[in-house]
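1. Output the structure for:
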Amino acid sequence: MMCGSDAAWRATAGYLYLLHLDGPGLAWEYLRRNPEYQEAWQHADAHLDRWGLEAWEDPFLDARSACPIWNNTILPVLHVTSGSPGNTADQPAFNLWSLPGRKRLRVLDAPDGHLALLAQTESDWIRARVEPQALAAASTVYWLPVPVPVPVSATQHRRQACLLPPAAVGWTAQRRRRRTRGFRNQILHLRALQAVDAAAAGASHREIAEAIFGRDQVQAEWHADSSLRTQLRHYLRRGQFFMRGGYLDLLTPR
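-> All right, here's what the predicted structure looks like:
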């Protein structure tokens, strides 16, 4: 079970970090709970592309610790390469430590040895691939694969591509989408993931409902035609949908 122990699913507080994740972060939370992925990870199954990943990631690491490397055709990320010597006027040096928030680096299993970078604050994310030479280059080039499936203006695109200093970083459209998507959708994901964990631990529907809605409300409203039953079935169906492949939709900008 992914949340620690067979009783861990009962504590909703343990899932509150999900409210601060972006789409790719939530996608990982669903994928790591997929029993087929867990089995494939243990045996280093050759069919990695089935999962939308370019490298295996430990399913026992939640989104606060993991650094999953998604297929770049599914989730295009910023690329950072060393600048050309003949044209450095508009090419700032790359300073990893100027990026705000927590940073994670992971070496890609590729001949060029590029690094996968995830920089995260409470509500913002930058994902990038960094050429090793860019870490020590006097100038760097920032670019995004095209077509970029994000409807941003030229100014927004330029801000994202330039990785300005911390106070002026023009964070990606992921931040904007999260705010417009709203808190309600984050709650749906939280409850769906909690329900999936509880079901995997063998909990009954009533036990899951008590964890999500509270024992008092379940005692008062749990009956054959209860709206609580309807909501719980929705959470379970939603969780299964995203866990069994629907998580890929969370990687595609809307």
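2. contacts, neighbours, all on C-alpha from now
-> Fine.
3. can you give me the strands for the stretch 1-150 of the chain?
-> All strands of the stretch 1-150 of the chain, identified by DSSP state E, counting those that start in this stretch, fall at 78-82, 102-107, 115-120, 125-130, 140-143.
4. One more, so I can put them side by side:
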Amino acid sequence: MPNARTPGPWTLSAWLRILLISRAGAFCFASSKGTDASVFWCPCQCPHVLPVVAETAAPPRGVDLLDLARHSCRISVLVTRDGHQHLLVEDSGRSLQLAASGVSILEPVRLTSSVLWSPEELKQRLNALKCLNSLCWTGRLQPAFFPTEPRCSRLRRVLRALDGSIAGAPHREIGLALFGRARVEQDWADPGDHLRDSVRRAVRRGRSLMNGGYKRFLL
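-> Model prediction:
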């Protein structure tokens, strides 16, 4: 994990954090561990990241500018060694990331972006563009741009199984955490092994996601 620091003089508000890293080219970056981690994805790997060019806003300044000081969301800016800026906006569990080249985005800037994307990227990039436009007008990341993942309940179970497996818990103990004591006491010894198989599949799926399978969710 690259080292990061927050230089006090650059902080525009309590919600803005400036992160500097000494190494570029990693697949993703995280500013910290735990539930407060800010994760930055590489735009080459994740089409949800919107590439933009930041240009100096010459006077008179209109409303069509990105001004970080105007937003109440948590904002983190990561600057890589090659000078690229990665802007991450976080709001109530939702996030929007921009990959910006050009002038510093710490000042009000005018953003431009390509209008030609590959068919594989088009849907995600258009959604990010609409979300950015909404953010600039409302100051928030609106839920409409972040539909619920239909597999979220199953994926939560898979991640809990993975956590238990990594911690060294036996499969029966993982089953207790996933399905409850009553279900385990009733079905664990069933000759069909259906409940045991469910735990095994959840652990196997979790390890597959951990070992690179999660990249499919970025598409």
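5. can you map out the helices along structure 2?
-> Per DSSP state H, structure 2 carries helices over the ranges 119-138, 152-166, 171-179, 181-187, 194-210.
6. Mean per-residue distance, the fourth one versus structure 1.
-> Right, helix 181-187 of structure 2. Helix 181-187 of structure 2, aligned to structure 1 and superposed, deviates on average by 1.6 Å (mean CA distance after the TM-score superposition for structure 1).
7. Contact partners for the residue positioned nearest the centre of structure 2?
-> Most central in structure 2 under CA atoms, centre = their mean is Val39, positioned 5.3 Å from the mean C-alpha point. Going by CA atoms under 8 Å, 6 or more residues apart in numbering, Val39 of structure 2 touches 28-31.
8. Against Leu26 of structure 1, how distant is the equivalent of it over in structure 1?
-> Under the alignment (TM-score structural alignment), Val39 of structure 2 maps onto Pro68 of structure 1. Distance, Pro68 of structure 1 to Leu26 of structure 1, by CA to CA, to the nearest Å: 11 Å.
9. Then Val150 of structure 1?
-> From Val150 of structure 1 to Leu26 of structure 1 the distance is 19 Å (CA to CA).
10. Looking at those two now, which is surrounded by more residues?
-> Between Val150 of structure 1 and Leu26, counted using other CA atoms under 10 Å, Leu26 has the larger neighbour count: 23 against 14.
11. corresponding residue for that one in structure 2?
-> Taking TM-score structural alignment, Leu26 of structure 1 has no aligned residue in structure 2.
12. these two touch, right, Leu26 of structure 1 and Leu250?
-> Yes - Leu26 of structure 1 sits in contact with Leu250 when judged by CA atoms under 8 Å, with a separation of 7.3 Å.
13. What is the end-to-end distance of stretch 142-151 of structure 1?
-> Termini of stretch 142-151 of structure 1 sit 19 Å apart (CA to CA).
14. Give the buried residues for that stretch.
-> Neighbour counts over stretch 142-151 of structure 1 (16 or more other CA atoms under 10 Å) mark 142-143 as buried.
15. Off-centre distance for it?
-> 19 Å (CA atoms, centre = their mean, to the nearest Å).
16. quick one: contacts of it?
-> Residues contacting stretch 142-151 of structure 1 (CA under 8 Å, 6+ apart): 76-81, 161-162, 173, 252-254.
17. Which residues does stretch 50-66 of structure 2 contact?
-> Outside stretch 50-66 of structure 2, the residues touching it (CA under 8 Å, 6+ apart) are 43, 97-105, 108-114, 125, 128-129, 136.
18. How about stretch 185-203 of structure 2?
-> So stretch 185-203 of structure 2 is in contact with 157-158, 161-162, 165, 171-172, 174-175, 184, going by CA under 8 Å, 6+ apart.
19. hmm, back to that, for the residue nearest to the centre of structure 2, give its distance to Gly180 of structure 2.
-> Taking CA to CA, one finds Val39 of structure 2 at 33 Å from Gly180 of structure 2.
20. And Arg154 of structure 2, by the same measure?
-> 15 Å.
21. now swap in His171 of structure 2 and tell me
-> 13 Å.
22. Those two: who's more crowded?
-> His171 (17 against 12).
23. how about the more buried one, what's its match in structure 1?
-> Structural alignment (TM-score structural alignment) places His171 of structure 2 against His205 in structure 1.
24. In contact with that match, which residues are there?
-> 199, 229, 232.
25. let's see it at 10 Å
-> 195, 198-199, 229, 232-233, 236 (CA atoms under 10 Å, 6 or more residues apart in numbering).
26. Show me which of these is closest to Ala116 of structure 1.
-> For the contacts of His205 of structure 1, the closest approach to Ala116 of structure 1 (CA to CA) belongs to Ala195, at 31.7 Å.
27. aligned partner of that closest one in structure 2?
-> Under TM-score structural alignment, Ala195 of structure 1 pairs with Ala161 in structure 2.
28. Distance check, that match against Ala26 of structure 2.
-> Ala161 of structure 2 sits 28 Å away from Ala26 of structure 2 when distances are taken as CA to CA.
29. Can you pick out the residue with more neighbours from these two?
-> Between Ala161 of structure 2 and Ala26, counted using other CA under 10 Å, Ala161 has the larger neighbour count: 28 against 11.
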